[in-house]
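> This is a predicted model, with the sequence first.
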Amino acid sequence: MEWNRVIPTFTNFNKTSSTFFTLWEDPQDDYIEFDRKYKQLIKKYAESKGVLPQFDLPPNVFNVSSIPWTHFEHFSSNSKISENQLTTMLTMAKYEQYSSKLLMPITVQAHHGIVDGYHISMFIDRLQDEMNK
């Protein structure tokens, strides 16, 4: 199966109940526009008590996760109960200054049936280029 576009899903934190929920947003051609829509979305659902406040997820998603409270060397959320083992997941941690550089750990979990190490390295290189701007 090949998707012409994939949709990012991301968790958000309800500060009142200390629980998480999953949101998704259509990709945009412009990062500034995506960021604006993302901020509107998390504000709209900030007090959500349901796991999926937007209801059904689109079928062509990838997960973006963040653990901004801590730094990690490795993270894995492998689960035998996951329905879709083909869904890619990106997990980022707290960024920290090391010498004159800011470092942010990122873990990419992807099924080898849909992506190779080459494609992940292309993603990492592009992410680094964007963060250097």
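Done, it's in. Bear in mind the structure is a predicted one, so any value in this text is a computation, not a measurement.
> contacts and neighbour counts: CA atoms only from here.
Fine.
> and Phe72, what does it touch?
Shown in contact with Phe72 (Cα atoms under 8 Å, 6 or more residues apart in numbering): 93, 105.
> quick check, Met131 in a helix?
Yes - Met131 sits within a helix when classified using DSSP: H, G, I helix; E, B strand; the rest coil.
> From the structure, what's the count of residues near it?
By other Cα atoms under 10 Å, the residues close to Met131 number 9.
> Second structure follows, compare the two:
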Amino acid sequence: MEKFERRRDRFDLFNGMDSAAVNICFPLELPDFRPWCKQEGLAPFHVLLFAVLRSVLKVENFRYRLLDGEVFRIDRLRPSFTAINQHNDLNFALFDWSDNLREFVARGVAAREQASNMERLNTAYASLGLREAKEQVFITCIPWLAFTSIQHPSASIAHPDIPSLAWGKFRDGAPGRLELPFSVQAHHGFVDGFHIHQLASTIAAELEAIISPAA
């Protein structure tokens, strides 16, 4: 937490505001990993989710959380994301982490199928303890839209310490590249624009490592 203590005065500044959230939407440029996913039989959404969550853990500022007025750093993530059910209503998919990409994707696909087959809202997250619930990052994908802005709901607008990430419709970029609209909402006491840049760069590097042949 030494790194956080260096910016505690920034935290105190933003945490005292009516809304401490910073929300940036931008076109995220990535290596085009879709051909690799097709070759490997893996769903692009879940491969990207794996890269995104691994990147969140690598950029320390996205690991800070707030509980009972105290700041702490999470050491793990509980993957979750939004899905739609058979009536096109939103639901939540939750599953256990795996460091193995194929196992992670398999668990994510199974969680999506479970959430998609539920009429009622999946409230499994409600069984988590207060500290366990902080081990989340809120993920939503809107694959039909190339959005340019987004407003995420927040249980407490004054303390949006759990980051909310969203991405939209893929589009072709330069040869071998793709772009997608990407949104990051986080507590400004923890995260600045530079850290969002770090997250974007780390996601691209993670995907490059996944699709590149082993040396």
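In hand now; what should we look at? Since the model is a prediction, treat every value here as computed from it, not as a measurement.
> Quick check: the residue positioned nearest the centre of the first structure vs Lys101 of the first structure, distance?
Residue closest to the average C-alpha location in the first structure (Cα atoms, centre = their mean): Val64, at 0.9 Å. Using Cα to Cα, to the nearest Å, Val64 of the first structure is found at 24 Å from Lys101 of the first structure.
> ok, and the closest non-adjacent residue to Leu52 of the first structure?
Thr22 (5.4 Å; Cα to Cα, 6 or more residues apart in numbering).
> do Ala110 of the first structure as well
Thr88 (4.6 Å).
> quick revisit: the second structure: which residue goes with the residue nearest to the centre of the first structure?
In the second structure, the residue matched to Val64 of the first structure (TM-score structural alignment) is Ile139.
> My read is that that match contacts Phe81, right?
Yes - with contact defined as Cα atoms under 8 Å, Ile139 of the second structure reaches Phe81; the gap is 4.7 Å.
> number of nearby residues for the counterpart of Gln54 of the first structure in the second structure?
Mapped onto the second structure by TM-score structural alignment, Gln54 of the first structure lines up with Ala124. Per other Cα under 10 Å, the neighbour tally for Ala124 of the second structure reads 10.
> same thing with Ser48 of the first structure?
Using other Cα under 10 Å, Ser48 of the first structure is surrounded by 22 other residues.
> Kindly report the same for Glu83 of the first structure.
When neighbours are counted by other Cα under 10 Å, Glu83 of the first structure registers 8.
> Confirm that the residue nearest to Leu52 of the first structure lies within a strand, as I assumed.
Yes - counting by three-state DSSP, Thr22 of the first structure is part of a strand.
> Could you list which residues are in contact with it?
Contacts of Thr22 of the first structure (Cα under 8 Å, 6+ apart): 9-12, 51-53.
> Now with 7 Å, please.
9-12, 51-52 (Cα atoms under 7 Å, 6 or more residues apart in numbering).
> Report the two of these separated the most.
Greatest spacing in those, by Cα to Cα: Thr9 and Val51 (12.2 Å).
> Compare the two (neighbour count), which wins?
The neighbour comparison of Thr9 of the first structure against Val51 (other Cα under 10 Å) goes to Thr9, with 20 against 14.
> Could you find the counterpart of the more buried one in the second structure?
By TM-score structural alignment, Thr9 of the first structure lines up with Ser80.
> Just to check, its match is in contact with Phe95?
Yes - under the criterion of Cα atoms under 7 Å, Ser80 of the second structure makes contact with Phe95 at 6.4 Å.
> related to what we said a few turns ago, the match of Val64 of the first structure: what secondary structure?
Assignment for Ile139 of the second structure (three-state DSSP): strand.
> who are the neighbours in contact with it?
80-82, 164-166.
> Checking those against the first structure: which ones persist?
Compared against the first structure with both residues aligned by TM-score structural alignment, their matches' Cα atoms under 7 Å, the contacts of Ile139 of the second structure retain 80-81, 164-166.
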